[in-house]
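Student: whatever this is, show me its structure:
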Amino acid sequence: MSRIFVGLETSFVYDLPATLDQGSIQKDKMNGIAAPLFHPRFTRDDHELSDTRDGPQARSDLVMDSRSWTMSVVGNISKWIDMDAATLDTRLSAEKQSNIRAPMEFDPVMGHRAAIMMETDDEEDGDLSDPWKAWDSLRARCEYHPKLHVALEITADLPSAEEIQRWLGEPVKAAIIATNVFLTNRKGYPALSQRHQTLMAQLFQHKIQFYLSGRPRHRGKILPYVQYLHFLYSKRPSQDRKAQFEAPYLDYLQAPLQPLMDNLESQTYETFEQDAFKYNQYEKAITKALEQTPEDKESVVMVVGPLSRTLSLLGSFGDNELSPECLDGAQDFCRVDGVSIPRVYTSFVTPVMSSKLWNEVKVYDSLKSFETPYVVRLTQLLRVGAHPELLPVHSSKIKLTD
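Tutor: Here you go, the predicted structure:
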């Protein structure tokens, strides 16, 4: 992703097509808008008086083509639909079936990719006053529906690093940044604090959308805020070869390969060879071993089977492929001072939480799927424990070296 998606989050839009084509969205180089689906004058009450009101609840879908609705508009569930209101009348009005269901049913009809619903606001319930616990309660009630995602509202006061990391383990799809979060730099333009910049760098690692909300507080209206977010994104470290190779596999569950049971294609082994770190370490180890050979002796290097296959035997945790010590028979052909590479390897285990991966396994609707080992390059996760080191595995028959 060469650029990020930056849009505007607003509570009211008078003329949506004009705003997108000739208005602030186009002029300020934004990608889209998040706006209420229903006009506030069509607020429904619990006394059925509003049911007789003439006119549609929302603007016509014909004001724009379907591509504009799909690519540029995210629907906001109106803020006046307050399910947690303190007053009974307001709560009953919000709970009325037509109020909460109508916009949610209307949203997919328009082809919107998402709809944003406001967070709960329950000051009396201590558990639900924690945003993450409120989110966890909501998704549990929705049976962990895979289409339920998180839009983070970035505030001036950020929570602890641990709490931020917990959110990064959730299916975050959007971040809403208020203009009052931005500071003013020496040139009079908006800028974020160092902690906020660190958070943005973490969010950039996930393919999410960013929305600006609130009135502009700097010259140039909303454009300087958009330019600043793109500037932060451009400051990201460029991806090395390893990162580029891993990009398609991030947070993607894969069944472990079985090279001794299945005849793998050469393309698969070419993929193995992209692991530059492993190959570099083997090269260093072989060089070190050869340097230890006395000058008056001849070095003999034995490769058991094709090199790529031998290296692939050092599998993931749980020996899903095979391990070097399983080549026990080959050790009989080595000299007394023979060298085994690697001399030792250790597995580590730690509990993690990843809503995305859990939902992927949940699709199979089988307990076996939850107890099956997978190979995955994790990024969208929360590590909830330490990294205990398991028993190292050594070779015992021949001399060992790093």
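
Student: C-alpha only now, for contacts and for neighbours.
Tutor: Will do.

Student: stretch 27-36: how far from the chain's middle?
Tutor: 23 Å (C-alpha atoms, centre = their mean, to the nearest Å).

Student: start to end distance for it?
Tutor: Stretch 27-36 has its terminal residues 21 Å apart, counting by C-alpha to C-alpha, to the nearest Å.

Student: sec struct for residue 94, please.
Tutor: The three-state label given to residue 94 by DSSP: H, G, I helix; E, B strand; the rest coil is helix.

Student: tell me the contacts of it?
Tutor: 45, 80-83, 100 (C-alpha atoms under 8 Å, 6 or more residues apart in numbering).

Student: go with 10 Å
Tutor: Applying C-alpha atoms under 10 Å, 6 or more residues apart in numbering to residue 94 gives the contacts 43-46, 79-85, 88, 100.

Student: run this one through as well so I can compare:
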Amino acid sequence: MHSSLVGLRISQTEDLKTAYTDVVSMGYAFVGSDLFQHSDTPKLTDEKIEAILPAIRSDQIHSDAGDSIAGNFVGYVSSWIDCDAPDAALRTASEKCLLKELNWAAHLALRVVCISLRRLTNPNLARILTSFTITEYAPVRIWISVPMSLLEDFPDGGEEGEDPRESSPWHWWTQLVILAGDTSESFGLLLELGADLPSESVIRRWLSEPVSCLSLSTDIFLLNSKGYPVLSGPHQSVLRRFFKLNSQIIVHGECKHERGLTVFQQYINWLWKTANENKTPYEKHSRGLEDQLQEPLQPLQDNLSSTTYGVFEMDSYKYTAYEEAIYMALLDRRKNPGSVFFTSEDFPPLTDAPMRTNGAYTTDKQVIFILGAGRGPFVAASLQASERSGCPVRIYVVEKNPNALLTLRHRLETEWKDRDVHLVPGDMRWLSTDLEKADIFVSELLGSFGDNELSPECLDGAQHLLKDNGISIPSSYTSYIAPLQSLRIHQEAACHRDICSANTRVQKPLETPYVVRLQNFQLLDDPKAAFTFTHPRKDSPISGLTGDNSRFTTLTFTASQDAMLHGFAGYFDAVLFGKIDLSTHPHHHSPNMFSWFPLVFPLETSVPVRTGEQIVLHLWRCVSTRHVWYEWALTAPVTTKVHNAAGSAYKIGL
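Tutor: All right, here's what the predicted structure looks like:
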């Protein structure tokens, strides 16, 4: 059971210790309670403001064991407070009382304070919350409570001149975040879930926001055939989606069930448990990595660790697909050999690779080069494909990582001892021309964006050792990109500004691509193809050179709804051989494959977009003699700077 999943909203109390004990005895993990007594008179004089007493009379909030229980409370700001009320007296009184309540919450060391929004424009509230957050020493998380949706375009008649398209609670929240600037990082959302659910597009948009908690009234529960309260199927589905964001639940309202309020938390915890029992392999293997910014790997420049190899080797789908591709390629080569043959005498069994010799060649073995072999999983896949196809092979294992070479040599001396497998230490781009040429290249040099780990440069550099009619696995790969909304990713990148140093490649966090297991996000349009690379290259690059792999594209997207554009998410499709492919494209992601997460290109400044508005992205892949890097910019709906110009923020070493 989730240890802190479900809380209970209670009425005013003067004894929080007793209230907490009662709530915990019913199985709830935390308590929501008013900070101060409610006033029946919203227009208050200064004397009345000073006379207001906290609902919590004592600041001694400890359990019987002496531990502080302040962290298990959510303090609710008085509902009458309206810092942006048209009435000046109410506005002034609200400001004074809000500060009084916030300071009291900080004094109690409460971790969370909840305040409701009731309209689109809240500049005064934003100013007060910003000032409090900046000046308060102890961090307090502020939950902004809004309904998930409204039944009418204009609640309570709305504000005069207000655009109906901007009257939704999401617009209220978004404007508050913009007004609060960087201090909005301390904000979370408390979404009030009603009996009537909004459209899928509204739900999807909320799923891209930092929803800390869902508020459920006991009124929206139904009774099942056994008389227990349950949620409708659609409501259950919504909760399961927000569980993935680690959103908590707080229950409020009257209880008419004979077993009391306990049954509600039992049911919600059961929903959470069943949702976690049905996780996909992708979800299981990425647990704990959701929405974390990771610097992309640079395996050409750096040597991967054993742990990294181990994670990748757990992806059974990828290796099964590669084995099938090698198998089909071997069958194709048997039908259309067109290759030079060699005798076994020319290649005595050696640990390291033999060199080409002069003489007559008559064997029908297919020559496979494993380029960037790591610890050898593709060698095993190639040998298995050879056995399945009945086509004998000679395998050259190319690897530059000195640590991985130790593992490969061990495998050569043990499990591959009697196989025609040979080790070629070194960089694949600089292999000796004395090696015999390959019938098949097998490589897995793909990054989250397809080409971002320099697969084009690596394979082009080795192409002089591939026969003219040789096969490359993969034969091609295409990167895809889509506009992204994710306030959490934007805030995480902004926070990285404080940790940049000479010890990291990341110098401008909001201009750096990141590998991210996206969870708290939405795409604003379908991904579009960006760059395609095909192997072997038809223009036959000169040995040792990268060739011209620079690219440029302009892509136009259409916003599916009002949103905030925070960047772009990158994916790829790779054709291994024939119809066998690997894909991270969200519409046809290879089932259960988890080797790659999307690559996120952030924008330095969030961009508001309207439904149907065009988003025009310009994307460059730049190549120099020493580095490869991406640059990107918008020209619609606004024009932005060129991000990562000249690779000033981040570049990939050749």
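
Student: which of the contacts of residue 94 of structure 1 are buried, as a ChimeraX select command?
Tutor: To isolate the buried members of the contacts of residue 94 of structure 1 in ChimeraX, using 16 or more other C-alpha atoms under 10 Å:
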select :43,44,45,46,80,81,82,83,84,85,100
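
Student: restricted to helices, list the contacts of residue 94 of structure 1.
Tutor: 88, 100 (DSSP state H).

Student: find the centremost residue of structure 2, please.
Tutor: Central residue of structure 2 (C-alpha atoms, centre = their mean): residue 518, 1.8 Å from the mean position.

Student: and that one, what's its match in structure 1?
Tutor: Aligned counterpart of residue 518 of structure 2 in structure 1: residue 378 (TM-score structural alignment).

Student: which non-adjacent residue is nearest its match?
Tutor: Nearest residue to residue 378 of structure 1, sequence neighbours excluded (C-alpha to C-alpha, 6 or more residues apart in numbering): residue 251, at 5.0 Å.

Student: picking that back up, out of the contacts of residue 94 of structure 1, the closest to residue 19 of structure 1 would be?
Tutor: residue 79 (21.1 Å; C-alpha to C-alpha).

Student: surely that closest one touches residue 120?
Tutor: No. Taking C-alpha atoms under 10 Å as the definition, residue 79 of structure 1 is not a contact partner of residue 120, at 11.1 Å.

Student: how far does stretch 393-404 of structure 2 stretch from one end to the other?
Tutor: End-to-end for stretch 393-404 of structure 2, by C-alpha to C-alpha: 23 Å.

Student: ditto for stretch 298-315 of structure 2
Tutor: End-to-end for stretch 298-315 of structure 2, by C-alpha to C-alpha: 20 Å.

Student: could you do stretch 16-29 of structure 1 as well?
Tutor: End-to-end distance for stretch 16-29 of structure 1, by C-alpha to C-alpha: 16 Å.

Student: what comes up buried for it?
Tutor: Across stretch 16-29 of structure 1, burial judged by 16+ other C-alpha under 10 Å covers 16, 19-20, 24-25, 28.

Student: what's the answer for stretch 323-343 of structure 1, then?
Tutor: Buried residues in stretch 323-343 of structure 1, counted by 16+ other C-alpha under 10 Å: 323-325, 331, 334, 338-343.

Student: let me know the closest of these to residue 275 of structure 1.
Tutor: Taking the buried residues of stretch 323-343 of structure 1 together and measuring to residue 275 of structure 1 by C-alpha to C-alpha, the closest member is residue 342, at 16.1 Å.

Student: quick one: the alignment partner in structure 2 of the closest one from residue 441 of structure 2, how far?
Tutor: Residue pairing (TM-score structural alignment): residue 342 of structure 1 is matched to residue 474 of structure 2. Distance, residue 474 of structure 2 to residue 441 of structure 2, by C-alpha to C-alpha: 8 Å.

Student: structure 1: which residue goes with residue 36 of structure 2?
Tutor: In structure 1, the residue paired with residue 36 of structure 2 according to TM-score structural alignment is residue 38.

Student: could the buried residues of stretch 323-343 of structure 1 be laid out in TSV, adding secondary structure?
Tutor: Listed next are the buried residues of stretch 323-343 of structure 1 as TSV, based on three-state DSSP:
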residue	secondary structure
323	coil
324	helix
325	helix
331	helix
334	coil
338	coil
339	coil
340	strand
341	coil
342	coil
343	coil
